[in-house]
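**Student:** mind looking at a prediction? Sequence and model below.
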Amino acid sequence: MTSPTRTVLVAGATGKQGRAFIEAVLHSQAESVQDIRIVALTRNPNSPSSKELSHASDRVQVVRADLDQPDTVRKAFQDASQSEGGLWGVFVVLAFPGLGADATGEERQGKAHHLIFSSVERGDEGYDDKLTLDRLAKVQIERHIRSLTGLRWTFLRPAFFMENFDGTIGSITNTVLKCGLQKTTKLQLIAADDIGHVALGVFQASDEYASKAVVVIGDALTTQELNEAHVRGAGKPLGSVPNFLGKALLAANKHTKGLISDMERVHNDREALPESSAVLIAQCRTLYPELQTFEVWAKNRGRKKERKANWNNVTIGELATGKR
């Protein structure tokens, strides 16, 4: 007798993390994953990325739902709950609103639904009430989820995306980090694709990870170690711009300066906590053994498709001015 299908609803299905999770499910050879069916939520089922998802497998159903329109999401939940085996799991990723942008929309979206929630690594939770914008929104979403009774939840807290070093924005990012961070500060890193695999690992061990937060991290390096790892992996240094531009950005853009300050705080918090970066990486590897180091990511990045422009809601102009 075959086991009933387990339906997982994915909000943010056409985004980087959502797609990575879906691909992890479809490509997994584990028997425990073969019965998982995906309901992929998207605002526009007719978009090229949505059509690509719908053609990926008969285990994927693309459904229209807008996180800013709760009724459409509620219907998707209800329909999925009435499917064979019912609604077994939810993975929700909310789009980064943009550097320095108001995040009340993100918070509103997150409070509308139940989920394995992709949040953000922020070191010690004791600093949560001092956070602002998208980081504060994620804290408020986590608190809301914790307050719901009878709900099984897991928070994923990804570190800094390795993909932030792609392209022209990546060259600027590298320079800003070199100019802004202390030489001994280690930046926690994760490849965006790996977050989906970690989420799948959590679903496969749901009892073990219920009511827990998982910091999703694949490497932790100083800016010098970053460049050395990139040379080993890609055969060339990370892209960069003149240092005076990096220093000018830090001086002119309070949001960029605040991000650097928060990276320093997270590093210092993590150094003082029992769960060091090395411990966190080891924990993530139990969920996904093929977790990429920055060196491996640099080696693999040439095989990836070019990222679409403005993928993380930050343009060069906005990075320079802090305005949207």
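**Tutor:** Looks like it arrived, so ask away. Numbering: from 1, shown residues only.
**Student:** please count neighbours and contacts with C-alpha atoms only from this point.
**Tutor:** Fine.
**Student:** what's in contact with stretch 149-159?
**Tutor:** With Cα atoms under 8 Å, 6 or more residues apart in numbering as the test, stretch 149-159 has contacts from 114-122, 142, 145, 188-190, 195, 199, 202, 209-217.
**Student:** buried ones in it?
**Tutor:** 152-159 (16 or more other Cα atoms under 10 Å).
**Student:** second structure follows, compare the two:
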Amino acid sequence: MAQKKVLVTGATGQQGGAVVDALRSDATAEYELYGMTRDADSDAAAALAKRGVQVVEANMNDRASLDAAVEGMDYVFLVTTFFEEGPEMETRQGTRMVDACVAADVEYLVYSSVAGADRAPLAHFESKRAVEEYITASGLEWTFVRPVFFMQNFEWQADDIERGTLAMPLAEDVSLAVVDVADIGRLVATAFDDPIRWAGETVELAGDELTLEGFAAAFADALGHDVAAVHLDVDDYRADAGDELADMYQWFNDQGYDVDVPALSARTGIDYTTFAAYVDAHWASRPAPASA
């Protein structure tokens, strides 16, 4: 049986990198992997090439480059982001890639969206929902993977956490669902291994759910010193982070994600990473802060 050609967008980023990792370690199928990046000369692209991934340079704003990237591909993993150019451009980029996939007769597309895409009145959720709707109408075979808040997002506060403070605009007694990005890759690999089973499915993805105090306690256990949970005021946070992220935390506080992790594990056959396991693996070996 010939190897399936798989194009992974964002291959040098977190989600695309996790998909590459999962497909490279997958025991049930073999793939000819292509990693799409905007800069084929970057160090990250060189690292991909050393692992046997064929690097493809393309830009989500350039349809011709996308056409060239998807030519001959059997499967495509698509991830989009609003961080660089905003939600409206995110939708345009996603639909542009979908058009390229349709023109190239791609067999199967897995799109990484966001949990709550059909429920949250947030621009960067609605932008992904618009891409989902476009894919559904495109005639492509598809699966939507909808992850919750990434465990890796806590890296943005690494210095403060290591010094003993975890500050977020989560209200008291509110639990936030989180997922290890590596598990996104594992789920995507599961879908690629059995597209007949997973085509047309939408999977909301989480591995754990904790209050702010729970997150702080996990960091304290791994780091070996106290970490205080500080509940920021959403409006104060808004002044620093802007409306979109502040509105996201307000939605977390008012409604939030809704993922049954045991049911998800039973459905997908994957044991998802708990937050304690993630922190123990990635934070426990860190040196104590200079002030300790």
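**Tutor:** That came in fine, so what should we check first? Everything numeric here is computed off the predicted structure, so don't read it as measured data.
**Student:** kindly provide the TM-score of these chains.
**Tutor:** The TM-score (TM-score structural alignment, normalised by the length of the second structure) is 0.82; 272 aligned residues with a Cα RMSD of 2.8 Å.
**Student:** from the contacts of stretch 149-159 of the first structure, which land in strands?
**Tutor:** Filtering these for membership in strands, criterion DSSP state E, returns 116-118, 188-190, 212-216.
**Student:** closest to V296 of the first structure among the residues you listed?
**Tutor:** The shortest approach to V296 of the first structure among those belongs to I190, at 11.3 Å (Cα to Cα).
**Student:** about what we covered before: so which of the ones in strands among the contacts of stretch 149-159 of the first structure is the most crowded?
**Tutor:** Ranked by neighbour count (other Cα atoms under 10 Å), those have V216 at the top, with 33 neighbours.
**Student:** spatially nearest residue to that one (excluding sequence neighbours)?
**Tutor:** Using Cα to Cα, 6 or more residues apart in numbering and skipping residues adjacent in sequence, the residue nearest V216 of the first structure is P158, 4.4 Å away.
**Student:** now do Q188 of the first structure
**Tutor:** Counting by Cα to Cα, 6+ apart, the residue nearest Q188 of the first structure is A220, at 4.3 Å.
**Student:** so what corresponds to that neighbour in the second structure?
**Tutor:** The alignment partner of A220 of the first structure in the second structure, by TM-score structural alignment, is E209.
**Student:** and R152 of the first structure, by the same measure?
**Tutor:** Taking TM-score structural alignment, R152 of the first structure has E141 as its aligned residue in the second structure.
**Student:** if we can go back for a sec, quick one: which two of the ones in strands among the contacts of stretch 149-159 of the first structure are the most distant?
**Tutor:** The distance between the two most remote of these (Cα to Cα) is 21.4 Å, for I116 and Q188.
**Student:** following element in sequence after the helix or strand hosting D160 of the second structure, please.
**Tutor:** Assigned by DSSP states H and E, D160 of the second structure belongs to helix 158-162. Per DSSP H and E, the first helix or strand lying C-terminal to helix 158-162 of the second structure is strand 165-168.
**Student:** which of the residues in that following strand are buried?
**Tutor:** Buried residues in strand 165-168 of the second structure (16+ other Cα under 10 Å): 165-168.
**Student:** over to stretch 69-88 of the first structure?
**Tutor:** Buried residues in stretch 69-88 of the first structure, counted by 16+ other Cα under 10 Å: 72-73, 76-77, 80-81, 86-87.
**Student:** re earlier: nearest to F83 of the second structure among the buried residues of strand 165-168 of the second structure?
**Tutor:** Closest to F83 of the second structure, out of all of those and judged by Cα to Cα, is M168, at 19.3 Å.
**Student:** could you pull up the residues touching the counterpart of that closest one in the first structure?
**Tutor:** In the first structure, the residue matched to M168 of the second structure (TM-score structural alignment) is V176. If a contact means Cα under 8 Å, 6+ apart, then V176 of the first structure has 243, 246-247, 249-250 as its contacts.
**Student:** if we use 10 Å, what do you get?
**Tutor:** Contacts for V176 of the first structure were tallied using Cα atoms under 10 Å, 6 or more residues apart in numbering; they are 170, 240-250, 256-257, 260.
**Student:** so how far is A80 of the first structure from the residue lying closest to S81 of the first structure once chain neighbours are set aside?
**Tutor:** Nearest non-adjacent residue to S81 of the first structure, counting by Cα to Cα, 6+ apart: L87, 4.5 Å away. As for L87 of the first structure, its distance to A80 of the first structure is 6 Å (criterion: Cα to Cα, to the nearest Å).
**Student:** between the two, which contacts overlap?
**Tutor:** Residues touching both L87 of the first structure and A80 (Cα under 10 Å, 6+ apart) are 6-9, 39.
**Student:** can you confirm F83 of the second structure is in a strand?
**Tutor:** No. Going by DSSP: H, G, I helix; E, B strand; the rest coil, the assignment for F83 of the second structure is coil, not a strand.
**Student:** quick one: distance of stretch 53-60 of the second structure to the chain centre.
**Tutor:** The chain centre lies 19 Å from the centre of stretch 53-60 of the second structure; the measure is Cα atoms, centre = their mean, to the nearest Å.
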